[in-house]
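A.B. asks: what follows is a protein structure lacking sequence information:
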């Protein structure tokens, strides 16, 4: 089986999918200071309490790999 894209194109497609997935995953599980009732003086009440950055990076990568796999499969089988 031959890879349907040149490596540079595949990297560009993957990183584009990754950043789109990041913006889709960022709001999941975020609770604001106002929602938790723990507003720190001098901060915006809508500021997040805990971002859980590394778990979001992990899930973004998993989602991007799945979507990229689907893109590669479509490109391979339609060629």
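C.D. replies: Nice, thanks for sending it over. Computed from a predicted model, the values in this text were never measured in an experiment. Numbering: from 1, shown residues only.
A.B. asks: contacts, neighbours, all on C-alpha from now
C.D. replies: Fine.
A.B. asks: residue ranges for the helices of the chain, please.
C.D. replies: Under the criterion DSSP state H, the chain contains helices at 7-25, 33-36, 53-78.
A.B. asks: here's the one I want to compare it with:
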């Protein structure tokens, strides 16, 4: 895995985790009963995106290390998940 692949893998994992973490423990303006005029009731009451980004980064680094380790070790290869038989047969030397 080269550096570009590692960065793309980390970015995909980070954004997937971020979209999972973002709605957790969310308090909306409608829930608090303090709706600012011109905003929807579903708008967040407090901006805690920075804290959620830090949590996301920690989780993403752990997941990335596990997934990159599996890829680099060769424990699971592309041939292992090729259920349609699209890869050519592997030649033995």
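C.D. replies: Here it is on my side, so go on. The shown structure was predicted, so the numbers you read here are calculated from the model rather than taken from an experiment.
A.B. asks: what's the closest of the helices of the first structure to residue 46 of the first structure?
C.D. replies: Of all the helices of the first structure, helix 33-36 sits nearest to residue 46 of the first structure, with 6.0 Å by C-alpha to C-alpha.
A.B. asks: mean per-residue distance, that closest one to the second structure?
C.D. replies: Taken over the aligned residues, the distance from helix 33-36 of the first structure to the second structure averages 0.8 Å (mean C-alpha distance after the TM-score superposition for the first structure).
A.B. asks: what's the matching range in the second structure for that helix?
C.D. replies: Alignment of helix 33-36 of the first structure against the second structure: residues 29-32, by TM-score structural alignment.
A.B. asks: and the corresponding residue of the second structure for residue 17 of the first structure, what does it touch?
C.D. replies: Mapped onto the second structure by TM-score structural alignment, residue 17 of the first structure lines up with residue 13. By C-alpha atoms under 8 Å, 6 or more residues apart in numbering, residue 13 of the second structure lies in contact with 60, 63-64.
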